[in-house]
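Participant: okay, sequence plus prediction incoming.
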Amino acid sequence: MKLIIGPSLLLLASTLLIGCSSSHKAKKSNATVASMSKEGSKEALDETIASWPSRPKLAIQQMMDKYGPPTEVSEAAVIWRDVGDYKRIMVTKTEIPHDFPMPHMDFLEHTVSYMVPADKADELLAFDGSITINKTAGEMSARCDLEGHNILTLNLANDIVKNNKGVKEARTEFGKNVVADFAGQHPAYVEKLQFKPHSPMKAAFPDVAVIAGSPVRATASTNMKGDAEIMGKVLAVDLNEVLAASTATKKDVSKPVMDYANMLQMEHAKNQKATMMLGQKIGMKPADTKAVDELKKKGANELSMLVPLKGEEFEKAYIAGMIKDHNAVLAMIDNELIPAAQSKDLKSHLKMTRDHVAMHLEKAKEIEKNL
């Protein structure tokens, strides 16, 4: 079945092309956000979007009138978070040509928390190519030029997921609703969501680990301490060193530093694998707890300060960082991990890990003397 668009819709093409204003009235939200609550922030927004195309600028004004000031403003996008029924609303400076149901430009996106079944993804994309699905985050987004038409897209997408409509029927209904909308008939599917978005926690799908012995992510309802957390901390340390070493191997550094980085990457990766195999042996998966995550964050913060450096400046900072980090890891193993470990096999693994860390530390000290 072909989508049939009547003359009344075609007459409205020019309206779409210049960015139509929505016919839907709504009370202005009292939402306030930090980025727009500061003195002069409205002026800063106006300055940021001064060179934007007229249609996205209009959409920003319409969203502000309905939802209040945005949460985030950048050169590329203006974003509202957790307003109305939406997890996120975004207006982008970039306009993308889109010919369904008739030629217009996409620049306004509405996102809801929604768990899309994997077997429905193809149907949704066949219905409207401007739908985006983030299964991991549990999000479904619609992108168009009008809020009402994004609402329409999301409502029809929900119908497809619920098997209430097929793709062809949904596309035809989209065209009919657009005609009715511009005729001032206020179709329900254009006015508001006809379903309740899923809760973010239930919609999200973190997926399933496929690497044997991978850690288990701890939640607020789980108490994963003891040996499981100890193994998680060892893995976090190894990960930090692997990422730092990988960064060093991509820099223009001297041979001693390059050789050292290659050694660290190889040996810490090997220890990662050994730790996960140990978990399988003792019947306990490493735990990715809050404390473990803090170690990863610490590593990321330190690496972020190394990345911009080059040449000799990078070499000195990298080796100094390795000395500092390996000293800290030795202290953690000696004072925290080994005393707390219950499994004999884990204690043995920690002692072996300690020997490698101590060797890495001494090697770094030798290199530092010649920098």
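Facilitator: Ah, there it is.
Participant: C-alpha only now, for contacts and for neighbours.
Facilitator: Noted.
Participant: which strand runs longest in the chain?
Facilitator: Residue-count comparison of every strand in the chain, with assignments taken from DSSP state E, identifies strand 86-98 as the longest.
Participant: quick one: list the elements packing against that one.
Facilitator: Taking 3 or more C-alpha pairs under 8 Å, 6 or more residues apart in numbering; DSSP states H and E as contact, the helices and strands that strand 86-98 lies on are helix 54-67, strand 77-83, strand 104-113.
Participant: in that strand, which residues are buried?
Facilitator: Tyr86, Lys87, Arg88, Ile89, Met90, Val91, Thr92, Lys93, Glu95, His98 (16 or more other C-alpha atoms under 10 Å).
Participant: stretch 292-299 now?
Facilitator: Within stretch 292-299, the residues that qualify as buried are Val292, Leu295, Lys296, Gly299, counting by 16+ other C-alpha under 10 Å.
Participant: let me have those in TSV, extended by secondary structure and distance to Gly213.
Facilitator: What follows is the buried residues of stretch 292-299, written out as TSV (DSSP: H, G, I helix; E, B strand; the rest coil; distance: C-alpha to C-alpha, whole Å):
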residue	secondary structure	distance to Gly213
Val292	helix	16
Leu295	helix	20
Lys296	helix	19
Gly299	helix	22
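Participant: next, the one to line up against it:
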Amino acid sequence: MNSAEILLTWPEEAREAAQLVVDRYGEPDEAQPSQLVWFEVGEWKRVVATREFWEHQFPAPHHDSVESVIDYRVPPEMFSALAEFDGSVVARRTMGEMAATCHDEEANRLALNLAHEIVTGDRDVTDARAYYSTEFVDARRKAPTPYMEKLNFVQAGQTVDADIRTISELELQQAAKEGQA
């Protein structure tokens, strides 16, 4: 199935958002009835458009259905701040990824640029939410929107975080022996 055939079966809220991605990047690398996936397009590691969509009230009512993913290492102590900033921003520690899901990639850029500034300490959550609202409205005014135009940072170095082992090989072997008894 090509994307046009798949999108015919999607609700309008998700179909319109996905069509913007198809128009920009062409046919997806993977196409399933529930999602379309592009790899290494634009500045993104991955873009996923889904049939399912979520109502989101911040900063104004809209529907989230397009996820933009980048390689990015978020320190564990910053996860709560990112969740407080925007529930559509997700950090995946083990995979070394950060993603934003919204109605278009411009809004995802805005969210990820501000998430980066929260992680680096350049903004707090309150300031980031206020700036997001300002730039969101500026986009409708056709005013400059520098955080929507491009990612304003480069993540350098290794982003994957395999975490720290807490159980030794000896402990695992002992537990296996106990489980056989």
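Facilitator: Yep, it's here. Keep in mind the model is a prediction, meaning the values are calculated, not measured.
Participant: hmm, back to that, now mean neighbour count and distance to Val208 of structure 1 too, for the helices and strands packed on strand 86-98 of structure 1, in CSV please.
Facilitator: Formatted as CSV, these follow (neighbours: other C-alpha atoms under 10 Å; distance: least, C-alpha to C-alpha, whole Å):
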stretch, mean neighbour count, distance to Val208 of structure 1
helix 54-67, 19, 37
strand 77-83, 18, 28
strand 104-113, 24, 20
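Participant: how about Leu82 of structure 2, what's its partner in structure 1?
Facilitator: With TM-score structural alignment defining the correspondence, Leu82 of structure 2 maps onto Leu124 in structure 1.
Participant: I'd say its match and Leu156 touch.
Facilitator: No: here Leu124 of structure 1 does not reach Leu156: they are 9.2 Å apart, not a contact under C-alpha atoms under 8 Å.
Participant: would you map the strands across structure 1?
Facilitator: Listed in chain order, the strands of structure 1 (DSSP E) span residues 72-73, 77-83, 86-98, 104-113, 132-134, 139-144, 216-217, 287-288.
Participant: need the contact partners of the second one.
Facilitator: Contacts made with strand 77-83 of structure 1 from outside it, assessed by C-alpha atoms under 8 Å, 6 or more residues apart in numbering, are listed as 31, 60, 67, 69-73, 87-93.
Participant: out of those, who's nearest Leu235 of structure 1?
Facilitator: Each of the contacts of strand 77-83 of structure 1 was scored against Leu235 of structure 1 by C-alpha to C-alpha, and Lys87 proved nearest at 33.6 Å.
Participant: which residue sits closest to the closest one, ignoring its sequence neighbours?
Facilitator: For Lys87 of structure 1, ignoring the flanking residues on the chain, the nearest one in space by C-alpha to C-alpha, 6 or more residues apart in numbering is Val112 at 5.2 Å.
Participant: ok, now Val73 of structure 1?
Facilitator: Leaving aside its sequence neighbours, Val73 of structure 1 is closest to Ile79 (6.5 Å, by C-alpha to C-alpha, 6+ apart).
Participant: which residue in structure 2 lines up with that neighbour?
Facilitator: Residue correspondence to structure 2 (TM-score structural alignment): Ile79 of structure 1 is matched to Val37.
Participant: Ile323 of structure 1 too?
Facilitator: Checking TM-score structural alignment: Ile323 of structure 1 goes with nothing.
Participant: surely Ile323 of structure 1 and Leu361 touch.
Facilitator: Yes: judged on C-alpha under 8 Å, Ile323 of structure 1 makes contact with Leu361 at a distance of 5.6 Å.
Participant: which residues in structure 1 does stretch 123-130 of structure 2 match up with?
Facilitator: Stretch 123-130 of structure 2 covers residues 165-172 of structure 1 once aligned (TM-score structural alignment).
Participant: can you list the buried residues in that stretch?
Facilitator: When neighbours are counted by 16+ other C-alpha under 10 Å, the buried residues of stretch 165-172 of structure 1 are found to be Lys165, Gly166, Val167, Glu169, Ala170, Arg171, Thr172.
Participant: of those residues, closest to Met263 of structure 1?
Facilitator: Val167 (55.0 Å).
Participant: skipping its backbone neighbours, what lies nearest the closest one in space?
Facilitator: Skipping the residues right next to it in sequence, Val167 of structure 1 comes nearest to Phe127 by C-alpha to C-alpha, 6+ apart, at 5.2 Å.
Participant: over to Glu55 of structure 2?
Facilitator: Excluding its sequence neighbours, the residue lying closest to Glu55 of structure 2 (C-alpha to C-alpha, 6+ apart) is His63, at 4.7 Å.
Participant: would you check how far apart the closest residue to Val357 of structure 1 other than its chain neighbours and Arg88 of structure 1 are?
Facilitator: The spatial neighbour of Val357 of structure 1 that comes closest, neighbours along the chain excluded (C-alpha to C-alpha, 6+ apart), is His326 at 6.2 Å. Summarising the geometry, the distance separating His326 of structure 1 from Arg88 of structure 1, computed by C-alpha to C-alpha, to the nearest Å, is 42 Å.
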